[in-house]
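Visitor: prediction below, plus the sequence it came from.
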Amino acid sequence: MEVTERTAVRLRTRKIKKDQTMIKYYLFLTLVIILLLVAALAPQIVPYDPYAQDLTQALQPPSPEHLLGTDRYGRDMLSRVLMGGQTTIYSALLLVAIITGFGTLVGLFCGYQGGKIDSFIMRVSDVFLAFPGMVFAIAVAGILGGGLINAVVALACISWPKFARLARGQVLAIKNMPYIAAARLSGSGSIKIVFKHILPNIIGPILVTATLDIGTMMMELAGLSFLGLGAMPPIAEWGSMMSEGRSMLQTSPWVILAPGCAIFISVTLFNLLGDTVRDVLDPKTNKRKRRKNESKK
């Protein structure tokens, strides 16, 4: 009787935790969707032209007229932050899509085919991983020259090996499973096996890693722009806006705090969403958490 009651309590506890996880997932997903919509609709909802200069309004503190103040050229900071969100967020999403797609394809090919090509590509990835990521990105961006596109290319060059290694490891773990052998015996070709049987079974960890990487890529893009290797003025981009206002931190702090807070909020939301996506899609992690909690009890 006591064992049955314990089992019932554990099942109820698991259900409550699962419901809480789903609530957090839908909450953070909703907040991220709102953030993306605000960024996408920025040209229609900005209260002022984010590029219109009015030196008579330069460095005005936050007020009812300009909620986040103005910069040194009299441009409304709220309008520039909203437009900067479109540039920063969607550039980060594009970057994550590129490195996830390319890295996953490379990992699928290497893991499934193996051999000398696999060894060569993995040694190339080792070269990229041997250097500190941001230092390597600065070097590549410096060679390519400034500009947002070049910053995306630079970060893509140093970020794809992580996804390639993740996909390769997942493929190696399942490519000799019985259902893969059955697919081969049924006459399925390599392309069909990879994309119909292998990819759907490894996509979960890849999606989790990609979601968690959005905030990281956003920070690194902003960092390159802050150093003058990303978006160039007068383009509204959070990193370059912080770079423009860094000399006025003591006299006009709102010029740098507004884009800084926007970066902090956006990165936090994407990281929280990534954590909840991991809890939902990664059953192994959930099992380990449950076992750890049960062992403590």
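Guide: Ah, there it is. In this text, all values refer to a predicted model and were calculated from it rather than measured experimentally.
Visitor: from here on, contacts and neighbour counts on C-alpha atoms
Guide: Will do.
Visitor: in the stretch 51-200 of the chain, which spans are strands?
Guide: Using DSSP state E, counting those that start in this stretch, no strands are assigned anywhere in the stretch 51-200 of the chain.
Visitor: residue nearest the centroid of the protein?
Guide: Geometric centre of the chain, nearest residue: Ile214, 0.8 Å, by Cα atoms, centre = their mean.
Visitor: mind listing what that residue touches?
Guide: Shown in contact with Ile214 (Cα atoms under 8 Å, 6 or more residues apart in numbering): Ala92, Leu93, Val96, Val267, Phe270, Asn271.
Visitor: at 10 Å what do you get?
Guide: By Cα atoms under 10 Å, 6 or more residues apart in numbering, the residues touching Ile214 are 89-97, 220, 266-267, 270-271, 274.
Visitor: helix or strand next in line after the lengthiest helix in the chain, which one?
Guide: The longest helix of the chain (DSSP state H) is helix 2-40. The helix or strand immediately downstream of helix 2-40 is helix 42-45, counting by DSSP states H and E.
Visitor: returning to what we had before: for Thr209, state which of the contacts of Ile214 is nearest.
Guide: Gly274 (7.7 Å; Cα to Cα).
Visitor: which other helices and strands does the helix or strand containing that closest one contact?
Guide: Assigned by DSSP H and E, Gly274 falls within helix 254-281. Judged by 3 or more Cα pairs under 10 Å, 6 or more residues apart in numbering; DSSP states H and E, helix 254-281 is in contact with helix 2-40, helix 77-113, helix 199-226, helix 238-245, helix 283-296.
Visitor: ok so, going back, any buried residues in the longest helix of the chain, and which?
Guide: Residues Thr21, Met22, Lys24, Tyr25, Phe28, Leu29, Val32, Leu35, Leu36, Val38, Ala39, Ala40 are the ones in helix 2-40 that count as buried (16 or more other Cα atoms under 10 Å).
Visitor: who's in contact with the residue lying closest to the fifth one once chain neighbours are set aside?
Guide: Read that as Phe28. Spatial nearest neighbour of Phe28, chain neighbours left out: Leu273 (5.3 Å); criterion: Cα to Cα, 6 or more residues apart in numbering. Neighbouring residues of Leu273 by Cα under 10 Å, 6+ apart: 24-32, 208, 211-212, 267, 279.
Visitor: what about versus this one:
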Amino acid sequence: MTKQIGVISDIHSNYTAFKAAAEYMIGRGITEFFLLGDYVSDTTDAVETMQYMRELMGKYKVTAIRGNREDYLLGQRKVIRGESDEPLWIYNSACGNLLYTYELLTDEDLDFFESMPISFKYDCPGYPAIICCHGSPENSRELLLAKDGSAESWLKKVDTDYIVAAHTHIQTELEAEGKHYFNTGSTGIAIHAPGQAQCLILHGYDENEPEGPSWKAELLNIPYDVDYVIDALYEKGLMDKGKWFIANNVYVLKTGKDITVDFLKKAASLQEEATKEPVTWPYIEEEYFTEAAKIVGIPDYRERA
């Protein structure tokens, strides 16, 4: 082994988890990082996350791309500037979390996101090339999963033997026909790992190794103070602004179980059934989120116990 790269993604404003993951890697001697997007939203500490990200980039070799959350925020800036006819965000369970985050960020932050690509090809002499992306190489919102064949399909498309991705919040290691797919999981809101910051270290083996050049992934789950992160949702006002969506995030942070997609779809379908009219996101009434939460099994964390 002659090279190590730390890979962190899906921080979701969880500065506490981000710092724990980065400091663990730095303690292991890591001096190069890939940051794969979704830096902010969903928890409170967007400002601290952006500051720490810039500090990391000032001290180490860091390659950063944007994720779908950054794309959402850039899209809302276009709405505010009159450059898009997409809906304005409001404080409700559908998008209050995003609006809260948007109001914490500066134009400098958004320009920073806009400067990032959604994927890149890592080429280092002596090592196999890697395609790095948030969702897929072409779409920050696309999910690459082992269970449905989408990750394997993309391995067949790319001209490298390795893809490193994120977005799913599910740590994954997949080999197909001699090619490899690694997913970091989520540093900030991990699935199947409550109270853990998920990330990975890429261990590089160069052309001088007996088996030839390769990359191996060390999947990591780093403990952090999740109770602070949950408390901050109440103390810093995000629960009041994001309502049921943030109650859902508390459920994920506490249990590692994620039923977010089912929850949001159920709220929209309940309103559609009741009004007999198509739902225009994000204009979903709170009563339907309340009903949806009961149906899918999300406890009412809107008030602190």
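Guide: On my side now, so go ahead. All values derive from a computational prediction rather than experimental measurement.
Visitor: TM value for the aligned chains?
Guide: Once superposed, the chains reach a TM-score of 0.25 (TM-score structural alignment, normalised by the length of the first structure), with 127 aligned residues with a Cα RMSD of 6.3 Å.
Visitor: so what does the longest helix of the first structure touch, helix or strand wise?
Guide: Contact partners of helix 2-40 of the first structure among helices and strands, from 3+ Cα pairs under 10 Å, 6+ apart: helix 42-45, helix 77-113, helix 254-281, helix 283-296.
Visitor: okay if I get those as a markdown table plus distance to Ile158 of the first structure?
Guide: Listed next are those as a markdown table, based on distance: least, Cα to Cα, whole Å:
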| stretch | distance to Ile158 of the first structure |
| --- | --- |
| helix 42-45 | 31 |
| helix 77-113 | 9 |
| helix 254-281 | 20 |
| helix 283-296 | 28 |
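Visitor: do you have the helices of the stretch 51-200 of the first structure handy? List them.
Guide: Under the criterion DSSP state H, counting those that start in this stretch, helices of the stretch 51-200 of the first structure are mapped to 77-113, 115-130, 133-144, 148-174, 178-185, 190-192, 199-226.
Visitor: I'd like the ones you listed as a markdown table, with distance to Lys284 of the first structure appended.
Guide: What follows is the helices of the stretch 51-200 of the first structure, written out as a markdown table (distance: least, Cα to Cα, whole Å):
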| stretch | distance to Lys284 of the first structure |
| --- | --- |
| helix 77-113 | 21 |
| helix 115-130 | 26 |
| helix 133-144 | 29 |
| helix 148-174 | 14 |
| helix 178-185 | 21 |
| helix 190-192 | 27 |
| helix 199-226 | 11 |
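Visitor: out of the ones you listed, nearest to Val9 of the first structure?
Guide: helix 199-226 (29.7 Å).
Visitor: what helix or strand is the closest residue in space to Val296 of the second structure that isn't next to it in sequence located in?
Guide: Closest residue to Val296 of the second structure apart from its sequence neighbours, by Cα to Cα, 6+ apart: Phe263 at 6.3 Å. Using DSSP H and E, the element containing Phe263 of the second structure is helix 260-275.
Visitor: tell me the angle the helix or strand following that helix makes with helix 260-275.
Guide: Following helix 260-275 of the second structure in sequence order, the next helix or strand is helix 286-296 (DSSP H and E). Interaxial angle of helix 286-296 of the second structure relative to helix 260-275 (axes from the mean of the first three to the mean of the last three Cα atoms, to 10 degrees): 130 degrees.
Visitor: so which helix or strand takes in Val79 of the second structure?
Guide: Following DSSP H and E, one finds Val79 of the second structure within helix 68-80.
Visitor: which other helices and strands does that helix contact?
Guide: With contacts taken as 3+ Cα pairs under 10 Å, 6+ apart, helix 68-80 of the second structure sits against helix 96-104, helix 107-114.
Visitor: tell me the most buried of these?
Guide: Of all those, helix 96-104 has the most neighbours on average by mean count of other Cα atoms under 10 Å, namely a mean of 20.
Visitor: please identify the most buried of the helices and strands packed on helix 2-40 of the first structure.
Guide: helix 77-113 (a mean of 22).
Visitor: measure how far that helix is from the centre of its chain, please.
Guide: In terms of Cα atoms, centre = their mean, to the nearest Å, the centre of helix 77-113 of the first structure is set 7 Å apart from its chain centre.
Visitor: the second structure: helices as residue ranges?
Guide: Remark: helices assigned in the second structure by DSSP H are 15-27, 46-59, 68-80, 96-104, 107-114, 150-157, 226-235, 238-242, 244-255, 260-275, 286-296.
Visitor: okay, those helices in TSV with distance to Gly6 of the second structure next?
Guide: Converted to TSV, the helices of the second structure look like this (distance: least, Cα to Cα, whole Å):
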stretch	distance to Gly6 of the second structure
helix 15-27	7
helix 46-59	12
helix 68-80	21
helix 96-104	26
helix 107-114	20
helix 150-157	21
helix 226-235	22
helix 238-242	30
helix 244-255	23
helix 260-275	28
helix 286-296	36
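Visitor: so which of these comes closest to Ala176 of the second structure?
Guide: So among these, helix 150-157 is nearest, using Cα to Cα, at 6.4 Å.
Visitor: list the helices and strands that closest one packs on?
Guide: Partner elements for helix 150-157 of the second structure (3+ Cα pairs under 10 Å, 6+ apart): strand 162-165, strand 172-176, strand 179-183.
Visitor: now with 8 Å?
Guide: strand 172-176, strand 179-183 (3 or more Cα pairs under 8 Å, 6 or more residues apart in numbering; DSSP states H and E).
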